[in-house]
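Engineer: from the sequence below, what's the structure:
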Amino acid sequence: MKIFYTVLLIIFIFFSSSAQFTTKTGLYFSSHETVQDYRTSLKISPDKRLDLEKGMTLSFDISFRPGDGDYGYVVRIIGDEGVHLDLVTHTTSYSTNFWLVNQDSTLFSLGWKDLKDIHYDQWVGVKINIDPLREEVSLTFHDWEQKKKLPQIKGISHPTIVFGAQREPNLVSTDVAPMTLRHIRIADHAGKILRHWELSKHVENLVYDEISGAAAEVLNPVWKIDDHVKWQQVGHLNKKNIVGVCTDDLNNRVFIIGRDTLSIYEINSKQTVSIPYQQGKPYNCRSNTFIYDPLNDHIINYNFDTDAHNVLDIQTGVWSLPGGNCNQLPAYWHHNKAIMDNTLVTFGGYGYYTYKNILLQSSLTDPRWQKMEAKGLIEPRYLSAWGEDTKEGNWYIFGGYGSKSGSQQISPRHYLDLHRFDPKSRTLEKVWNTTIEKRKSKVPASSLVPSENHDGFYALLFDNSQYHTHLQLAKIRKDISEVNFYQDSIPYTFLDTDSWSTLYLNESSQELIALTHHGDEIKLFSQAFPPMLPADIHQDIVSPFHWKERALWLTGILALFIILALVFKRKSKIPLPLHEGLPVSEVKAVVPPRSGGFYFLGGFLVFDSTGKDITSEFTPTLKLLFLLIYFYSARSGKGINSTQLTEYVWPEKTDNSARNNRNVNIRKLRLLLEKTGNVEVKNDNTYWKIVLPDNVFSDYEHLYGLADQVKSFKDNLNDQGLAEFLHYAGQGELCPSVQTEWIDKYKVDLSNRIIDELSVLLEAIPWEKANYPLMAQIASSILKHDVLNEEALQIKCTALYLMGKKGIAKHCYDKFCTEYKNSMGSDFPMKFKSLLKVYS
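Structural biologist: Sure, this is the predicted structure:
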């Protein structure tokens, strides 16, 4: 067994530097594990532009899962005059598992045995071909294929296609196959792909095909790509007499070391194995002095009071020493630890009113504690994080809480700085320091995880000044003093003498795993890797034109609109934008100009004058420089002075060095901005400012301009300005990936303005059936900027409920309750039915 783990570790190290991480895709269908109201349905109603009278092919990828019920619908193709084809599955039947049914007769049937080594959790390609000219239907499952004559198949020319739960009139069924789908395609009789739904990026209950932008409606969706945005709890353990916790990152195991028993929790299988100690016991210390040794499959228990390591052989349950209590209170609370070249190395910690900054080392073969002499210093601290960049072989230390002198009595503070440690040369050097600690009290969980492209690390940060706090994922860059936070968070109960948390990457499952330990309770959470922001998974409406073609069309349309406006001198009336279930017959989507444009709402995007996306050309430094100058210019018109720029962008540089860096990067920024339409960076008496010319678009400035017109929108709910205002207000937070102190005032000002104006609109709209979709949309936009706005929740849920979308209304309520619990630490006090009583 030891040889096995050694080989496995070597393989893991060999591949870790070149591991490829993929984005999860697909629509997970809630099946028999949930009640009928919450089972998933996907409905595709191809428009009449599709010419399918000569035939069609429906194809998709599907995977099945065990344990969530057996029987259910995969898809139903509904034609004219009651004609329909049903693909049904019974995954645990002994002989036959899949049927294609026409009305009351079975056309084809097959079992797992026909699929040649394909089984649960594997993607299978499925095709259903309808050929009305030959009066023939065929079914393909992986490499299994059969055809059959069916004269009445001519009745399927403009089908409605429903996956999962069936809610069509006279064809109702809530039996949903336990499945996940991706890449749904519709092809014509010649095999040309006309529609393609990837089922990856999406809006809340809609997903658009990649060819024409055709919408498919989803009820109770579970999008796999959302796993990159949200944390999921994957384990909850309560164990008495816990002495310490450590993790096996390679095999996704958590070791809970008790006084008499080792408990091993397998995250993948959610199973716990208990191993009573056969000989010896662990040290009964309070500072979690345990670390897993993957080369030998041992748990090492070290004690700073003695030079003897207590080693547990996991296979036999035998400790190398009898154990016992520590001699005194810990001197190194919340230190960092790692095994480097067969040596246990620790850094920092706190004890006896003193913060530490020393590196200690203890060989696994000769465990005498020694101070590791290193060039360079880090200010004393505890509650810091560290991790190795396996690509370069260096270790990085981030953040913590301590003081320059080491004394708890003399100006303790939060550190959000980054240091590099080269274990070969034993050199410590500061990489950067950020001023974010002026805004929030933040310390990291104990570990750093290298980013997918090794440009930085991921860490979990929390407020250690609160007992009921939250862990929030952040990305720490190596090349710039920037800490960017992700949206979701994890509840965490923190008391520094009784709590511990860590983060690690399980490469086999491509997941980040977060562990929290408080008292007798251990919780585990997972998030798909790499993490994403909500803006990264939002799907824009796809146009059938390429960008260059789109730019020409938009230019022509804009020119025509200007001419008509000059001739008729009147406002153009444009229907409301497509959003949140507004009736399709009454809407026309707002298409923002992309050529020469800056987009800040919901994410940062830049397009040059030809419509090309040049966002990636903004390096972290250029992006920060641009955003600082732009926002300081946009609201006050004055700009930002050179001293402020230096403080935010180059805080560690001398005046001369900062000036040189500023001049070089300003030149780079000017060249880049010229591509967008001759945007200039000006310097006026030491103040830097950016002013956009009329031909360059900014959604931020455009939205402020629209907000000034809200009064006129109240009098005309079909005005173009209202359509645009709702579109941009619904995009979400300003630059959500930028979480630094200076930008907060712009985020708060914009969100407050949007909420105020949307609230004015809501008050002016009467509770009438025709207005329900509009009210739901406005309330949804408010919740984008204030996730805990109870009034907006009430209006949105009530409007959806009265529209007949009861499942969606309940889903919105449940989502709000989860956010409320995570933020406030208590349950939302109003029940769903009580929420609806005011208007229903």
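
Engineer: going by C-alpha atoms from here, please, whenever you check contacts or count neighbours.
Structural biologist: Will do.

Engineer: leaving out the residues flanking it, which one is nearest to the residue nearest the centre of the chain?
Structural biologist: Most central in the chain under C-alpha atoms, centre = their mean is residue 229, positioned 1.5 Å from the mean C-alpha point. Spatial nearest neighbour of residue 229, excluding adjacent residues (C-alpha to C-alpha, 6 or more residues apart in numbering): residue 532 at 5.2 Å.

Engineer: please report how far the one you found lies from residue 488.
Structural biologist: According to C-alpha to C-alpha, to the nearest Å, residue 532 and residue 488 sit 10 Å apart.

Engineer: give me the common contacts of these two.
Structural biologist: Common neighbours of residue 532 and residue 488, using C-alpha atoms under 8 Å, 6 or more residues apart in numbering, are residue 229.

Engineer: quickly find the element holding the residue nearest to residue 229.
Structural biologist: Per DSSP states H and E: residue 532 is located in neither a helix nor a strand.

Engineer: got it, and residue 129?
Structural biologist: Counting by DSSP H and E, residue 129 is part of strand 124-131.

Engineer: buried stuff in the helix or strand following that strand?
Structural biologist: Note on strand 124-131: by DSSP H and E, the next helix or strand toward the C-terminus is strand 136-141. By neighbour count on 16 or more other C-alpha atoms under 10 Å, the buried set for strand 136-141 is 136-139, 141.

Engineer: JSON lines please, covering the residues you listed and showing distance to residue 350.
Structural biologist: Shown next, in JSON lines, are those (distance: C-alpha to C-alpha, whole Å):
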{"residue": "136", "distance to residue 350": "77"}
{"residue": "137", "distance to residue 350": "73"}
{"residue": "138", "distance to residue 350": "71"}
{"residue": "139", "distance to residue 350": "67"}
{"residue": "141", "distance to residue 350": "62"}
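
Engineer: one more, please, to line up against the first structure:
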Amino acid sequence: MRRNEINLISAVFAFFLIFCCQKAAAQYGLEFASHERELDKRTSLSIGEKEAVTLFPKTELSFDLQFKPYQHDYFGYIFRIILNDKLNIDLIYDRRPGIGNHFKLVVGDKFTDIAFNIPGEQLFYKWNPIKLVMDKDKNQLIFTCQGKTYHYSVMLNGFNKFQTFFGLSNYKQFQSSDLPPMRIKDLRIKDGQHLEHHWKLDQATGLQAEDAVGKIKGGVSNPFWIKRQRQEWRMENDYEVSGQANVTFDPKRECVYVVSEDSLVRTFLGSRSSNSWAYQNAPLHIADGSQSLFDPHLGQVHCISIDQKIVSTFDTLSRSWSKPFTYPSRGTNYLSFNKFYSPQDSSIYMVGGYGHFHYQNSVHKYHVPTQQWDSLAYTGDRLFPHYLGALGFCDGKVYLLGGYGSNTGDQMLNPRISNDLMQMDLFGGKFKKINEITFPDQNAVWASSLAVGPGQQLFGLMFPKNKFKSSLQLVSVSLDGQELQELGSMIPFDFHDIKSFADLFYSPASNRYVAVTLYFDSESNKSRVRIYSLLAPAMRYELDESSATSGTKKWVWYASGAVSIAACFILLLQFKGRRRQEDEKEKHVSPFPSVSEEPQQLPIAEATVTIPAKEEICSEDKKSAIYLFRGDIQIINAHGDEITKQFSPLLKELFSLFVVYTIYRGRGISSEKLVELFWSDKSSASANNNRSVNIAKINSLLESVGDVKISKKSGYWCLDGSEQICIDFAEYMKILQQEEKLDRVSLSKLLRILDKGSFLFETDYEWLDVIKDEISIHTTTILNETLRGLALSTDAEFIVEIANRIFHFDSVHEEAMVYKCKALVQLGYHSLAHQCFENFCQVYQQLYGESYGKSYREII
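Structural biologist: Next up, the predicted model:
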């Protein structure tokens, strides 16, 4: 993959940060999907499957190993070495308790006496070198790990070649599907002391492992590249809790605590499940404007209300809170305040906030041992009255960044965005303005916390204040405020200042950032919790070409916005092992950190109903068309003839990319990105020639379509003249970008577009995966919200149609199934309703390996 000068500097700088912090964090490598995934979604790395590797007189195979923490099952094969398709040498992990050593070497069908353990802290958080020498002269295996060397005698003279399989293996009679949740990197094969092959596994995408020394490419299925995990946020968990919720984080144990109305929920990073403590006393009616904070000294969770001057602490033994809040509360004066715990004086400090048309710049202190409150006066530079700013605390220094407020604190008097970076001298009683950071978009506000990560830089989550369907962008800020850099992909975030909350944490144990978003639905009285993680040091998702030349830092807002993620769809994503592909950061984009395969279509029985007020997709004067919601791309010329078959596979993929990026990204794709996707293995001149030749071929084929062509505008290749033809995807985007609630006509048109299926559901391009998922999520969210606003008595037919469209995207969408069954019963289709339920249960069983938890009578 080509990198420009800035990318090289960024990579060196990231390495320097980690070196300074002396972290053994995973910089690159391959992570394996294991027991948490279906059998055909687990990860495999094969070396020599097509062309066997030579077994030298003294062959050394080595690699670095690490296990993923907080997984349920670690049993399985780490590697299988197959000699001449006859003899297997296996390294397995036996998770059974009480057996002593868990790592075991197997030869043939016998356990050898080579067995050992790796301490948990070393196994989960550091790289562990593993080395196996196959010595044909001595007919001996020599195994080295943890500074210890083991020997085992075995006849090797008759063998001259071998294959190696890490994780899942489908090779001949040596098949195995059990593997531990692990990570590996730097796989090497030596002939004596001479390095013959080296698979670094340092790439971010792809289904082949590159051999840096030899010519044998490794085959990879269902990969989770670690470098990709430094670019894309991973969804760790997604669930709902009762009532309004607060969130905090324990960095030592790497767990997120969510305070809800009836329980305290704990989620360990890396674990798909959560556990909770149901309250023994009365429900906790969380006060307006309250927040939670983890006390590292006491190991307890505090819930804080500045208005009521209450800090309530949860006792996990008694499952109760120390103090109740006054309920109902009378609003708050401190919405979205910032807080931190100071170990130097065992106190909680709280800064800023908003309420009753007034912005705060006050500082409050709560001394935990004595439970005493105090209001503090600070001198120095004046702190701008605000809320929605970010605060970070490290080594006794406090940093505050941004926010929204006014000079006087009065909401009526010229409220504005603040870009001040301030330092708070905690015990000196002064504020100092470090710098003022100017962003091109003046609507930038922040998630609550600044994380101080590797290199003593500040890391925060920024988002636009003026959008509901918003998105969070991780940025790094130097301590002097001179440098700012966007890192990683975007996180979807529904922003409403009194209903939503976002926070950022840093976990030094596993060297990753943790982002949590909350959204309270007052109608259902539930809060949706979404937890994401990103490995550090985070990498830029992609640089704009202009950034490479000017060196300026650009904050790019995404006009299409980010979208909420439906709960059932995220459950489905847990079983999908497709890798995420790098996505370009452009304006009018809504990238998300989740990638999946096209969902399996649910065989729901259809009822014959009519879509109310059907609308044609485009006006009648547009004869030429491009369809993207009919499986594969379909191209219709001005005479009504389909010309898709005239496009070669490469031209069709290129044209699909131009169409999608033009409409979805808003301005096309850069030359650098094109080369990276299609011609990264060629020289610059050759890549440019290939690009020019193929674009010319596409434009020649488009002559029969009309006045459309691929051209370059403002440095980006796009489909010029797209407004002259009918493109269902363009009409789809117009509908979903409407700020107002969709009316019945727009909804009917949307259903018409989705009539044949989901977006490009028969198309499998790596660059398309993320976009397909975003569209699926956005569409499912819109349609599900629509379902909730319809009445069974009058809208039953419309409900069935909407549910059918949801099933195009999510075959186990429980709410859509319930609505459809009830609507079919309302229409008198009782057998179809029952068949719908049975089909749902069947697919649910296939996906999750367990029966659906409700009966037909219960959902009806």
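
Engineer: from residue 751 of the second structure, how far out is the aligned partner of the residue nearest to the centre of the first structure in the second structure?
Structural biologist: Taking TM-score structural alignment, residue 229 of the first structure has residue 231 as its aligned residue in the second structure. Per C-alpha to C-alpha, residue 231 of the second structure is found 34 Å from residue 751 of the second structure.

Engineer: one more: residue 52 of the second structure?
Structural biologist: Note on residue 52 of the second structure: its distance to residue 751 of the second structure, by C-alpha to C-alpha, is 53 Å.

Engineer: and the two? Which one has more around it.
Structural biologist: Legend: neighbour count by other C-alpha atoms under 10 Å for residue 52 of the second structure and residue 751, higher for residue 751 (24 against 18).

Engineer: now the element after whatever helix or strand the more buried one lives in, going C-ward?
Structural biologist: Using DSSP H and E, residue 751 of the second structure falls within helix 744-753. Moving toward the C-terminus from helix 744-753 of the second structure, the next helix or strand (DSSP H and E) is helix 769-788.

Engineer: what is the burial count for residue 129 of the second structure?
Structural biologist: 18.

Engineer: mind listing what it touches?
Structural biologist: Residue 129 of the second structure sits in contact with 62-65, 145-146, where contact means C-alpha under 8 Å, 6+ apart.

Engineer: ok, the residues you listed vs residue 308 of the second structure, which is closest?
Structural biologist: Comparing those against residue 308 of the second structure with C-alpha to C-alpha picks out residue 65 as the nearest, at 51.3 Å.

Engineer: my read is the closest one is in a helix, agree?
Structural biologist: No: under DSSP: H, G, I helix; E, B strand; the rest coil, residue 65 of the second structure falls outside any helix and is assigned strand.

Engineer: hmm, it is touching residue 186, no?
Structural biologist: No: contact criterion C-alpha atoms under 8 Å: residue 65 of the second structure and residue 186 do not qualify, at 9.3 Å.

Engineer: more neighbours: the two, which one.
Structural biologist: Neighbours were counted for residue 65 of the second structure and for residue 186 using other C-alpha under 10 Å; residue 65 has more, 21 against 18.

Engineer: from residue 180 of the second structure, how far out is that one?
Structural biologist: Per C-alpha to C-alpha, residue 65 of the second structure is found 11 Å from residue 180 of the second structure.

Engineer: same question for residue 363 of the second structure.
Structural biologist: Counting by C-alpha to C-alpha - residue 363 of the second structure and residue 180 of the second structure are separated by 49 Å.

Engineer: neighbour count: those two, which is higher?
Structural biologist: Taking other C-alpha under 10 Å, residue 363 of the second structure and residue 180 do not tie; residue 180 has more neighbours (25 against 18).
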